[in-house]
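Colleague: Using only what follows, build the 3D model:
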Amino acid sequence: MQIIGVSTRLVRGDPQARGARRKDQWAIEQALADWLIAHGALVAAIPPAPRHSAMQIASSWIGRINALVLQGGEDITVTGAGADNRRDDFELKLLGLALERGIPVLGICRGMQLINVALGGTLRRVDCAPDGAKPVHSDAERYERHTHPVQLSRGCCLAQILHSTEGDVCSMHGHAIDTIGSGLEVEAWCPQDDTIEAIRVKDAPWIRGVQWHPEHHHGGCLPSEPLLSALMEAADR
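Modeller: As a prediction, the model looks like this:
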């Protein structure tokens, strides 16, 4: 079985709760873990190490896993809105080492944004809908049931993987790519406002990001299985 490392997200504890729920926890969202396990992955949760040991531990993880998934979560610090510096710092180290060693990487939502920032790109706010208009990219009430269409570049690698150039995706994010990072290719965008929805590193064996959440896709969305199968195939090499 291939070992897929998943960078964990911070679930903040509630000081008013009882027991362990008072404490902060590093976690993988269950839908993501189930999605990976169902496709034959041995999932390894990777909590961020303190900065004094972050590089050593990140290097050890990259030496043990077959692929890396950067999952969604809180805004990254570079946007000015996030507060989770420890996670940002550690994930940037994981990603940098994966790039150096040719480890496949899939960035989901926040993970795609991190790939862009790591390569010198910038982010912007989205869904500041005027006059009470319905936002395109996130709906707190619907959350994982919220979808919008995407368009894929005809002939791009992702279109070949998904066997499609358009479809709906599950979306829940408040930031998006503004300027694209060095060495990145845009593979998909939202036709409603031209927000970038998928990227890949052009000169890497398999490093790509999607702004959507494939782990939550249902029958009305683009299929999620081909994307994960492609990741698993890359991990086998």
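
Colleague: drop to CA atoms for contacts and neighbour counts, all remaining ones
Modeller: Fine.

Colleague: Against which helices or strands is the strand or helix carrying Val69 packed?
Modeller: Here Val69 sits within strand 67-70, counting by DSSP states H and E. With contacts taken as 3 or more Cα pairs under 8 Å, 6 or more residues apart in numbering; DSSP states H and E, strand 67-70 sits against strand 2-7, strand 105-108, helix 110-118, helix 225-236.

Colleague: now the other sequence, so there's something to compare against:
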Amino acid sequence: MNETSFSSVPECLPLSLEFVDLKIPISGHVGEMKLVRYFLENSALLKKLTLPLAEHSVREKSTLKELLRIPRGSTKCEVLLCIYSKQEPLPQFGYVSRLHISLRVTVLKSLPTFLESFPNLKSLILVCDDDYEKMNETSFSTVPECLPLSLEFVDFEIPISGHVGEMKLVRYFLENSAVLKKLTLTLEEYSVREKSTLKELLRTPRASTKCEVVVI
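Modeller: Presented below is the predicted three-dimensional model:
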């Protein structure tokens, strides 16, 4: 792939392409980076580019840094890195203050470990694209550094319906985020009518006395 070059841009890139999912484990080779750069620089409406990283590239900060520094044709483009590393901790990204994460419920238990890589995180948007009832089995045994020290805003783009696992997740952030200013929740329509869900949310103890819970 190192010899590959792109001399033209098809009409769909600047005019219509919104989502790209590369099923190629990115390890940092020149050709791979050319391909990623091609989509990022030429897709004016791109909303999300999903990249799976090869395990060894996760340990090499240079690959991650190069990916994050690539100019983007779309100001709204989110780069989603699918990182799989069971042997070693993820590298530290102290300069990252805002994250938009999309996770499957089955890997949600790894969220605290993942957040350890972002010690200065201030804003977190969390999306789960799975069966929320599976959250009931999720538990969190550790608290990443950013929760008590820096996290100020959490936005759950997860329709809360009152399942045990959902409430665990909300409680986890409220009880452990000492400088949290705002936690935003979206309730399922039927749960809005059930006062018990709202009452439970509002009664959850908060580590931050200045935390505002916004329900939309």
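
Colleague: Got a TM-score for the pair?
Modeller: Scored against TM-score structural alignment, normalised by the length of the second structure, the superposed chains reach a TM-score of 0.33; 123 aligned residues with a Cα RMSD of 5.8 Å.

Colleague: Can you tell me the SS state at Leu97 of the first structure?
Modeller: helix (DSSP: H, G, I helix; E, B strand; the rest coil).

Colleague: Nearest to Gly167 of the first structure, out of the helices and strands packed on strand 67-70 of the first structure?
Modeller: If you check each of those against Gly167 of the first structure by Cα to Cα, helix 225-236 wins as the nearest, at 14.0 Å.

Colleague: what inclination does the closest one have with respect to strand 2-7?
Modeller: Per axes from the mean of the first three to the mean of the last three Cα atoms, to 10 degrees, the angle that helix 225-236 of the first structure makes with strand 2-7 is 110 degrees.

Colleague: what ranges do the strands span in the second structure?
Modeller: Assigned strands in the second structure, in chain order: 19-21, 48-53, 78-83, 98-103, 123-128, 153-160, 182-187, 212-215 (criterion: DSSP state E).

Colleague: Next, format these as TSV and append distance to Leu35 of the second structure and mean neighbour count.
Modeller: Formatted as TSV, the strands of the second structure follow (distance: least, Cα to Cα, whole Å; neighbours: other Cα atoms under 10 Å):
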stretch	distance to Leu35 of the second structure	mean neighbour count
strand 19-21	11	14
strand 48-53	11	18
strand 78-83	14	17
strand 98-103	23	16
strand 123-128	27	18
strand 153-160	30	19
strand 182-187	37	19
strand 212-215	41	15
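
Colleague: Ok, which of those comes nearest Thr113 of the second structure?
Modeller: Across the strands of the second structure, closest to Thr113 of the second structure is strand 78-83 (Cα to Cα), at 12.0 Å.

Colleague: how close does Leu111 of the second structure sit to Leu64 of the second structure?
Modeller: For Leu111 of the second structure, the distance to Leu64 of the second structure (Cα to Cα, to the nearest Å) stands at 19 Å.

Colleague: between those two, which one's more packed in?
Modeller: Taking neighbours as other Cα atoms under 10 Å, Leu111 of the second structure and Leu64 compare with Leu64 leading, 19 against 15.
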